[in-house]
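>>> Here's a sequence, model it:
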Amino acid sequence: MLYWSIVFLIVALVAGVFGFGGIATTSAGIAQILFILFLVLFVVTLVMRFARGR
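Below you'll find the model as predicted:
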């Protein structure tokens, strides 16, 4: 999921450089959502791992 977030971020940067504002905005939004989802799942996984370890 982090991989796709980085891919959409790169797409947004390239689109922004070439002047495609709509595509850049959409790609940046998708990248942001995927990154937040990645962080949430990462934290949940860490909490579950520590809870199971006891």
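
>>> going forward, measure contacts and count neighbours with C-alpha atoms only.
Will do.

>>> What are the boundaries of the helices in this protein?
In chain order, the chain shows helices spanning 2-17, 21-53, with DSSP state H as the criterion.

>>> what angle sits between the shortest one and helix 21-53?
Same thing as helix 2-17. Using axes from the mean of the first three to the mean of the last three CA atoms, to 10 degrees, the interaxial angle of helix 2-17 with respect to helix 21-53 works out to 160 degrees.

>>> one more to put side by side:
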Amino acid sequence: MKYDKSEEVANFCGAVYKTFRWVYFCKRQPAFCRAIVLIILSRLVIKSH
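Presented below is the predicted three-dimensional model:
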């Protein structure tokens, strides 16, 4: 399967945009953000065992 360069760039830009939006959201809602991160981490730990 061959990737189109423009598609790759679009995927990368989308990921960067989501990351920046997440960081901005975390700055405004630090407690809520921490809770979500803890939930995600605990799920990952449970899955790995």
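
>>> what's the TM-score here?
Once the chains are overlaid, their TM-score stands at 0.52 when taken by TM-score structural alignment, normalised by the length of structure 2; 30 aligned residues with a CA RMSD of 1.6 Å.

>>> quick one on the thing from earlier: most tightly packed of the helices of structure 1?
helix 2-17 (a mean of 17; mean count of other CA atoms under 10 Å).

>>> just checking, what packs against that helix?
Using 3 or more CA pairs under 8 Å, 6 or more residues apart in numbering; DSSP states H and E, the elements in contact with helix 2-17 of structure 1 are helix 21-53.

>>> The spatially most central residue of structure 2 and Lys47 of structure 2, how far apart?
Nearest to the mean C-alpha position of structure 2, counting by CA atoms, centre = their mean, stands Thr19 at 5.6 Å. Relative to Lys47 of structure 2, Thr19 of structure 2 is positioned 24 Å away (CA to CA, to the nearest Å).

>>> And for Cys26 of structure 2?
Cys26 of structure 2 sits 25 Å away from Lys47 of structure 2 when distances are taken as CA to CA.

>>> Tyr17 of structure 2 too?
Remark: distance between Tyr17 of structure 2 and Lys47 of structure 2 (CA to CA) = 28 Å.

>>> do Ile39 of structure 2 as well
Between Ile39 of structure 2 and Lys47 of structure 2 the distance, using CA to CA, works out to 12 Å.

>>> okay, these two: which has more neighbours?
Each of Ile39 of structure 2 and Lys47 had its neighbours counted (other CA atoms under 10 Å), and the higher figure belongs to Ile39 (12 against 8).
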